[in-house]
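Trainee: got a structure for you, letters missing:
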């Protein structure tokens, strides 16, 4: 009995010791997490393969390794650029076009692009192949469905004019969503991003003609999307921006090297999407993220200046904005 009591006592002591160690480990983990810097990233839209690098960096621990506790949210009560400018988020996903608009307004927003997610504009005009719409000249007497933005009309007007087409002969309607099936009957043309809409449409069995925007005017090869930050954050907390960008770069480099695995990571956070569709989209974008660039995220004055000139020429903004005011490469580490 004495031996049994001693054994029970030893087991109890061991359990207490293990519990204490476990509690200490949990406390250390909690303390470690509490030391992480909270960072909020506001997307431009629902999660998709444009954002995979962000989710890879989060899921693989790159942000935590950089001392960051990153929360990725969708925009709710306003556009991303406005929210970042107002300090509602540390970083955001936007577009070169929106950044230029924001800086050219009467009350410029304090934002700046710090990386481009994709090197080239992969958007374009899609139509059913059997309709033989292969140039903007063929837009005449057709029905185009879009989102109704002034820049959208300006771009279509410009490319039709350059092709010798009469813009007044195009009927433009506002679409409620990406119902690709309408291309087969009610609608002749849509402006879409191939990595998402184009792949989704072809997976539905649609045979499409696709005219890339950048093939019509080199100035339309602008950056979309881009990562933005508040200029106050850039100027006063460059260490935070650098830590975020280093981890984000690793996330996109992972997506480039591992498209299938990174699609599976994205699927964890956006499980309503078909996984095979995500994999096909990711395979396409893996080749586009850093296309023609030595590193991911790097931007050029010529791209910013080109689209700014287009916007001024077509009356979208009243004045040119110098590229240096729109973006910075200071947080991109060159190889």
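Mentor: Good, I have the coordinates. Note that the structure is predicted; figures quoted are calculated from it, not measured.
Trainee: C-alpha from now on. contacts and neighbour counts both.
Mentor: Noted.
Trainee: now the residue lying closest to residue 256 once chain neighbours are set aside: how far from residue 122?
Mentor: In this structure, residue 256 finds its nearest non-sequential neighbour in residue 286, 4.4 Å apart by CA to CA, 6 or more residues apart in numbering. Separation of residue 286 from residue 122 (CA to CA, to the nearest Å): 13 Å.
Trainee: and residue 120, how many neighbours?
Mentor: Neighbour count of residue 120, defined by other CA atoms under 10 Å: 20.
Trainee: Which parts of the stretch 151-300 of the chain are strands?
Mentor: Ranges of strands in the stretch 151-300 of the chain, per DSSP state E, counting those that start in this stretch, are 171-174, 189-193, 208-212, 226-230.
Trainee: Now do the last one: distance to the chain's middle.
Mentor: Using CA atoms, centre = their mean, to the nearest Å, we find the averaged C-alpha position of strand 226-230 to lie 11 Å away from the chain's own average C-alpha position.
Trainee: next one: the shortest one
Mentor: Distance of strand 171-174 from its chain centroid, counting by CA atoms, centre = their mean, is 26 Å.
Trainee: got the buried residues for that strand?
Mentor: residue 172 (16 or more other CA atoms under 10 Å).
Trainee: Rebuild the strands of the stretch 151-300 of the chain as CSV, extending it with distance to residue 301.
Mentor: Formatted as CSV, the strands of the stretch 151-300 of the chain follow (distance: least, CA to CA, whole Å):
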stretch, distance to residue 301
strand 171-174, 33
strand 189-193, 24
strand 208-212, 22
strand 226-230, 14
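Trainee: deepest of the ones you listed, which one?
Mentor: Per-stretch averages of neighbours, counted by mean count of other CA atoms under 10 Å, single out strand 226-230 among the strands of the stretch 151-300 of the chain, with a mean of 26.
Trainee: Contacts for that strand next, please.
Mentor: 81, 84-85, 87, 90-96, 110-118 (CA atoms under 8 Å, 6 or more residues apart in numbering).
Trainee: before we go on, here's another structure to hold up against the first:
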């Protein structure tokens, strides 16, 4: 199976690159070999069950609920000793599929993509309920005022067919032809744009968007729902393997519900959660004011759901949304972006109900 980045935009920009370098220096492979998987039935000295959760990129507010759950003792209360490890070179999805990690952050789009390639994984909790992707040019580039102006321009890309399909749809929806050049973004899309090698690229409003607002460079951005891209492409959540679900459903339930509590706490207490992330992930060198701003963007934008409905019980935080994700799957299928493990185009459309489940959520 070929690796596909969990983050459509690589999420290795700016302040995050050092965190990835540090993780590599710490010797991730040795860490994974040592901690193994829950299938080994390992227990720590204090009687808690050892569990491995893998990041999908450097620590950020998408992962924050897991860090909060560990810090607040929610995992411990559930009888779990959770080890949070850096993402493997092959990707978090591969690690979960191969049993190198019990759980990981991913999204339903990737779960479907890997399933088409033969992986046996499922999303067991969806944190993000609406798209946060933004497609941006530098604000100083006055030639670009709307997506149709991206025609003939250069896209800083990580090589994803998915991203190409999204950009093409946005341009065409705005009245353009959908034709653009491409250049590999490397690890820093901001730098690629600032250097003049590309005219536009993809970011996330809840992270790089905050970075641009606080530290620059200023961006001019467009969102997918405004320009014809259907559904939710950013259904970020927690995945595990079909094998773990079959062999130890109680473990899955405990981990999911403890994580759920962590995200609920973070949504209700964004400033304190930000402090926890900064403390629990020191190697990432995150700035507390930056993480706080990211959390407030998430809360104010209701990216994890309507807080009032969560408080009333009308909506359960973490619920997998099969409707909006399926709309996006159908869009990708129509654009012929799905490929098998050998890179051949696959015309069968993945079904959201087959790659995710809500059975382990607390109500």
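Mentor: Nice, thanks for sending it over. This structure is a prediction, so every number in the text was calculated from the model and none was measured.
Trainee: And the strands of the stretch 151-300 of the first structure: which comes nearest residue 29 of the first structure?
Mentor: Residue 29 of the first structure lies closest to strand 226-230 among the strands of the stretch 151-300 of the first structure, at 29.8 Å (CA to CA).
Trainee: mean deviation of that closest one from the second structure?
Mentor: With mean CA distance after the TM-score superposition for the first structure, strand 226-230 of the first structure departs from the second structure by a mean of 0.9 Å once superposed.
Trainee: Read off where that strand ends up in the second structure.
Mentor: Strand 226-230 of the first structure corresponds to residues 237-241 in the second structure, going by TM-score structural alignment.
Trainee: What's the separation between the aligned residue in the second structure for residue 189 of the first structure and residue 282 of the second structure?
Mentor: Matched to the second structure by TM-score structural alignment, residue 189 of the first structure sits across from residue 200. Per CA to CA, residue 200 of the second structure is found 32 Å from residue 282 of the second structure.
Trainee: got it, and residue 126 of the second structure?
Mentor: 26 Å.
Trainee: chain center to the longest helix anywhere in the first structure: distance?
Mentor: Ranked by residue count and defined by DSSP state H, the top helix of the first structure is helix 2-34. From the chain centre to the centre of helix 2-34 of the first structure is a distance of 47 Å (CA atoms, centre = their mean).
Trainee: again, but for stretch 83-93 of the first structure
Mentor: That offset, for stretch 83-93 of the first structure, works out to 14 Å (CA atoms, centre = their mean).
Trainee: Identify each buried residue in it, please.
Mentor: 83, 84, 85, 87, 88, 89, 90, 91, 92, 93.
Trainee: Pretty sure the match of residue 189 of the first structure sits against residue 136.
Mentor: Yes - here residue 200 of the second structure reaches residue 136: they are 5.4 Å apart, a contact under CA atoms under 8 Å.
Trainee: picking up where we left off before, tell me which of the strands of the stretch 151-300 of the first structure lies nearest to residue 182 of the first structure.
Mentor: Of all the strands of the stretch 151-300 of the first structure, strand 189-193 comes closest under CA to CA, at 9.4 Å.
Trainee: Have a look at how far, on average, the closest one is from the second structure.
Mentor: Averaged out, strand 189-193 of the first structure is 0.8 Å away (mean CA distance after the TM-score superposition for the first structure).
Trainee: Name the residues that touch that strand?
Mentor: Under CA under 8 Å, 6+ apart, the answer for strand 189-193 of the first structure is 122-127, 142-146, 183, 198.
Trainee: and if you look at stretch 155-169 of the second structure?
Mentor: Outside stretch 155-169 of the second structure, the residues touching it (CA under 8 Å, 6+ apart) are 8-10, 177-186, 189, 192-193, 197-202, 224, 227-229, 332, 335, 337.
Trainee: Type out the PyMOL command that picks the buried ones from those.
Mentor: For the buried members of those, the matching PyMOL selection, counting by 16+ other CA under 10 Å, is:
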select buried, resi 8+9+10+177+178+179+182+183+185+189+192+193+197+198+199+200+201+202+224+227+229+332+335+337
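Trainee: sorry, back to before: which one's more surrounded, residue 126 and residue 282 of the second structure?
Mentor: residue 126 (26 against 11).
Trainee: The contacts of strand 189-193 of the first structure, buried ones only, as a PyMOL selection?
Mentor: Buried members of the contacts of strand 189-193 of the first structure, defined by 16+ other CA under 10 Å, are picked up in PyMOL with:
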select buried, resi 122+123+124+125+126+127+143+144+145+146+183+198
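Trainee: Dump the contacts of strand 189-193 of the first structure into a markdown table; add distance to residue 63 of the first structure as well.
Mentor: Listed next are the contacts of strand 189-193 of the first structure as a markdown table, based on distance: CA to CA, whole Å:
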| residue | distance to residue 63 of the first structure |
| --- | --- |
| 122 | 28 |
| 123 | 30 |
| 124 | 34 |
| 125 | 37 |
| 126 | 38 |
| 127 | 41 |
| 142 | 48 |
| 143 | 46 |
| 144 | 42 |
| 145 | 40 |
| 146 | 37 |
| 183 | 42 |
| 198 | 32 |
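Trainee: From the contacts of strand 189-193 of the first structure, pick the one nearest residue 291 of the first structure.
Mentor: For the contacts of strand 189-193 of the first structure, the nearest to residue 291 of the first structure is residue 122 (11.2 Å; CA to CA).
Trainee: From residue 193 of the first structure, how far off is the closest one?
Mentor: Distance from residue 122 of the first structure to residue 193 of the first structure, by CA to CA: 6 Å.
Trainee: where's the residue most central in space within the first structure relative to residue 58 of the first structure, distance?
Mentor: Central residue of the first structure (CA atoms, centre = their mean): residue 50, 4.2 Å from the mean position. Counting by CA to CA, the gap between residue 50 of the first structure and residue 58 of the first structure amounts to 15 Å.
Trainee: Over to residue 16 of the first structure?
Mentor: 35 Å.
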